[in-house]
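Novice: would you be able to build a 3D model of this:
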Amino acid sequence: MDLDLRKLRYFIAVAERLHFGQAAEALHITQPALSRQIRQLEHDVGVDLFVRTSREVTLTPAGEQLLHDAGRLLAASHAARDRARRAGEDGRHLTVGFMLGIDTAPALQCFAERHPDVIIHLKRLRWKDYDQALLDGRVDVGFVRLPLVPEGLSTMFLYNEPFTVALPADHPLAGKTSLSIDDIADEPVLHYADADPAWNAFWRIDPRPDGSRPRSGPVVHDIEEIVEYVRAGRGVMFFPSAIASLFPRPHVTYVPVADAPLGGVVLAWDSTRHSPLIAALAEAILETGPLGR
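Specialist: Okay, the predicted model is just below:
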């Protein structure tokens, strides 16, 4: 039986709160009605999703797996709805994703001048789901950083980015004009939450050129947490130089890392989509010249 997306939304509400009453209140339905929907969903998938006792509600292993997959399933359904809506608007809409620190303005201005009838929507992309946003159609095309993990994406290389490392301002190495990886080999490195392992490995420089592994610092969810952990001396973090310039802080210093591998920025899109608007954006980039310089 196909999954009912409405029941899936109900499941997520309970799984996130582990409390039927609170979930029912958030969904604006009665608790008995919610319980019936969850039991029906369990019947549909053929396994128990929750363990219910008089004191608590917990997820079964099957429930944990479904919760892991449910967000992407709902995102894919929303993306399908948005694509249908855009198609019904004569295809004159382009949703462009971007990561922080990537200067998209010259290319988008050139594109807009050439195609004044196209409405451009901008959406910030984050490390934890930028690849899925491209594959499920939440964005049509994206300015993103390597490494791109999944198959099914086409890319156009744009430019390389040097690494910098974020250090506490009172760190003994903070006053240097440049550092090597060996200089900071003993520092714990923060760890991106919910990121693909390849993303973490690349941006943590793991392994190091000599085969060693960096010490692990706290897990971080956004740039604000990164800056605060660095400021507190809990770990260091490698950044593209463009990101460092966006977040100046009096208690954090950014120092170039001379021997770090170069990062890369690409234009990426779903290989199965053949959109003339994506091709036109690529042409605009070629006309304006390399970005990031």
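Novice: when you work out contacts or count neighbours from here on, use the C-alpha atoms and nothing else.
Specialist: Noted.
Novice: ok, V51 to A70 distance?
Specialist: 19 Å (CA to CA, to the nearest Å).
Novice: what's the answer for K7, then?
Specialist: Taken as CA to CA, the span from K7 to A70 is 11 Å.
Novice: and D259, helix, strand or coil?
Specialist: Three-state assignment for D259 (DSSP: H, G, I helix; E, B strand; the rest coil): coil.
Novice: count the residues that sit near it.
Specialist: 14 (other CA atoms under 10 Å).
Novice: my read is that it contacts D182, right?
Specialist: No - judged on CA atoms under 8 Å, D259 makes no contact with D182 at a distance of 9.3 Å.
Novice: just the strands in this protein please.
Specialist: Under the criterion DSSP state E, the chain contains strands at 50-52, 57-59, 93-98, 119-124, 141-145, 153-161, 163-168, 189-192, 216-220, 237-240, 252-256, 263-270.
Novice: before we compare anything, build this one as well:
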Amino acid sequence: MLDNPMDLDLRKLRYFVAVAERLHFGQAALALHVTQPALSRQVRQLERDLGVELFTRTSRNVTLTAAGEQFLDDAKTLLAAGQAVQDRVRRIGAGERTVTVGFMLGTDVTAAVNAFSARHPDVPLELVRIRWWNQQQPLLDRTVDIGFVRLPIDAEGLKVLPLYPERLSVVLPADHPLAGEAAIGISALAGEPILRYADADPDWAAVWNAEPSRGPAFHDMEELLGYIRAGRGVVLIPDPVAALFPRPDIAYVPVTDVPPGRVALAWDDTRPSSLVTDFVEAARTALRLGE
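Specialist: Below you'll find the predicted structure:
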């Protein structure tokens, strides 16, 4: 986390992405309809704002630094979120009703989404991916109207409706001694380096980082699987996430004596919306809550 928080300029992010995707300032300037010197100045200013070099520049070529590669993924996510907010505000301003639903990887939104759409076939519905380190923020800043989240979540300012549990499994290299077991207890992992969910808040870390977490931190499934294959650690994940990444070099073994994860719906209850209320009721009906 930066010691001195800064405001990221979306224009500078667009300039950075244009250069990063082409690795050529001249081509990026043509695509953006700006002069190359102006583009270079904006990218240099972004690097000064961040306090890191995003590109390695020589007289022959331009390449991304390690920080630049990570920032490219983050910048694309920020630009997509910014565009989604702008589009949504314009639609609302034009009188068009819409519902934006956030979801975490592996959460099952199908039943609730279909039930809502059956009630409101004329209402556009959009899906937006949210992550463990910012589950609350998209709900509070109106990027999404309602979200399928994984507990725990900072519920300040939010209404939270628990939906269903998820069994947890440990992710192991396929050649690990425990990889062939039908199920294990958490004590079998004693002494194993445990991977950490990067940038997680303390409540999330206390549940999902399976203390003590002595392994590297990961930001997504690609990093997680890379660390697992390299033998750098193990980690607990929900079974629905594991089902999305079947691999011959990875094993998922159920852990029998840890509490299951839990998926919930969350929304900002300080901004009443009949469509959000209807989505909640559609989810209750589709998932048979309260029966």
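Novice: ok, R97 of the second structure - contacts?
Specialist: Taking CA atoms under 8 Å, 6 or more residues apart in numbering, we find R97 of the second structure in contact with 91, 123-124.
Novice: V51 and A70 of the first structure: which has the busier surroundings?
Specialist: A70 (17 against 11).
Novice: I figured that one hits I12, correct?
Specialist: Yes - counting by CA under 8 Å, I12 is a contact partner of A70 of the first structure at 7.4 Å.
Novice: show me what contacts the closest residue to L10 of the second structure other than its chain neighbours?
Specialist: For L10 of the second structure, ignoring the flanking residues on the chain, the nearest one in space by CA to CA, 6 or more residues apart in numbering is L79 at 6.8 Å. Contact partners of L79 of the second structure, counting by CA under 8 Å, 6+ apart, are 10, 13-14.
Novice: neighbour-wise, which of these leads?
Specialist: Of those, with other CA under 10 Å as the count, L13 tops at 21 neighbours.
Novice: contact partners for that one?
Specialist: 75, 79.
Novice: mind redoing it with 7 Å?
Specialist: Going by CA atoms under 7 Å, 6 or more residues apart in numbering, L13 of the second structure touches A75.
Novice: re earlier: what separation is there between the residue nearest to L10 of the second structure and V17 of the second structure?
Specialist: Distance from L79 of the second structure to V17 of the second structure, by CA to CA: 9 Å.
Novice: cool, and R129 of the second structure?
Specialist: For R129 of the second structure, the distance to V17 of the second structure - CA to CA - is 20 Å.
Novice: repeat that for A31 of the second structure.
Specialist: A31 of the second structure is 11 Å from V17 of the second structure, by CA to CA.
Novice: and the angle from the helix ranked longest in the second structure to strand 99-103?
Specialist: Longest helix in the second structure, counting residues (DSSP state H): helix 66-93. Taking axes from the mean of the first three to the mean of the last three CA atoms, to 10 degrees, one finds helix 66-93 of the second structure and strand 99-103 inclined to each other by 150 degrees.
Novice: give the closest residue to the residue nearest to the spatial centre of the second structure in space, chain neighbours not counted.
Specialist: Using CA atoms, centre = their mean, the residue of the second structure that lies closest to the mean C-alpha position is R131, 2.5 Å off. Nearest residue to R131 of the second structure, sequence neighbours excluded (CA to CA, 6+ apart): M104, at 6.1 Å.
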